[in-house]
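Trainee: Build me a structure from this.
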Amino acid sequence: MKKVIATLIAGLFAGAAFAQTPAPATAPAAKAEAKEAKEVAKAEAKEAKQVAKAEAKETKAAASAAADVASAKADAKEKKAEAHHKAAKAKADAKHEHAAATAATPATAATPAVAAAPAKK
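Mentor: Next up is the predicted model:
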């Protein structure tokens, strides 16, 4: 019995001593794993940054295109209004010239109407 107790006590001491020593084989593996995790996180951050940059560029291009369309519409509206104004002015000038030409010609005496002959029966 004393041998059994002595073996158990020796096992306890051996276990305690073994638990206190660091395991040298797991330390490099942990470092490699941490380094890999860090690289993965870095790559994901870089990817997210590139995606955000591309989306910003796309949004800027869309805004620029919308501004170009709005500008083109405004220009078209302005040209249309200008053309309408020119056409109205040309009509008014033509009407004025026609009225002036009509007023400039002397009025001729009205010719009397020819009496109609009575209808034959």
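
Trainee: When you work out contacts or count neighbours from here on, use the C-alpha atoms and nothing else.
Mentor: Fine.

Trainee: From T26, how far out is A32?
Mentor: Between A32 and T26 the computed distance is 10 Å (CA to CA, to the nearest Å).

Trainee: and the longest helix for the protein?
Mentor: Among the elements of the chain assigned as helix by DSSP state H, the one spanning the most residues is helix 26-104.

Trainee: run this one through as well so I can compare:
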Amino acid sequence: MQNFWNKIKLIWTDVILRKRVLFVLFMLVVFRLLSAIPIPGIDTLELSRFLTNNQFFGILNIFSGGGLSNLSIIMLGVGPYITSSIIMQLLTIMVPALKRIYHEEGEAGKKKFTQY
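Mentor: A predicted model of the protein is given here:
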């Protein structure tokens, strides 16, 4: 336990490390604040009602980490890429052709897979 507190003390004594840790914490706060801002023109109540009534989009909301239910401006960034990569990974289980491309064709197959 003493080793843990020594490392915490090192964060505050080393100026460069302290700046880096504070920058990361600041960026996490900014990210969380921006993720609470919905896209202008979107009725969030109607969107949440739609997601609860539609089973497919409800599951898609779960896979996107709940970002689809808020439809924030952060979701416009890497959200679609992350969601599509999760869906493609799940499709490799269900579609034999995708499984063959991803697992059997090596690095070229993985590049083709990420292109989709």
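
Trainee: Post the TM-score for the overlay when you can.
Mentor: In this superposition the chains share a TM-score of 0.26, using TM-score structural alignment, normalised by the length of the second structure; 39 aligned residues with a CA RMSD of 3.4 Å.

Trainee: how far out from the middle of the chain is the longest helix of the first structure?
Mentor: Helix 26-104 of the first structure has its average C-alpha position 7 Å from the chain's average C-alpha position, going by CA atoms, centre = their mean, to the nearest Å.

Trainee: what about the strands in the second structure?
Mentor: Assigned strands in the second structure: none (criterion: DSSP state E).

Trainee: name the helices or strands packed onto the longest helix that it contains?
Mentor: Ranked by number of residues, the top helix in the second structure under DSSP H is helix 15-35. Contact partners of helix 15-35 of the second structure among helices and strands, from 3 or more CA pairs under 8 Å, 6 or more residues apart in numbering; DSSP states H and E: helix 2-13.

Trainee: Next, the buried residues of the helix it packs on.
Mentor: Of the residues in helix 2-13 of the second structure, I11 count as buried by neighbour count, 16 or more other CA atoms under 10 Å.

Trainee: so how far is it from its chain's centroid?
Mentor: On the basis of CA atoms, centre = their mean, the separation between the geometric centre of helix 2-13 of the second structure and that of its chain is 31 Å.

Trainee: Need the residues that contact it.
Mentor: Residues external to helix 2-13 of the second structure that are found in contact with it (CA atoms under 8 Å, 6 or more residues apart in numbering): L17, R18, V21.

Trainee: how about those in CSV, adding distance to M88 of the second structure?
Mentor: Output for the contacts of helix 2-13 of the second structure, formatted as CSV (distance: CA to CA, whole Å):
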residue, distance to M88 of the second structure
L17, 38
R18, 39
V21, 34
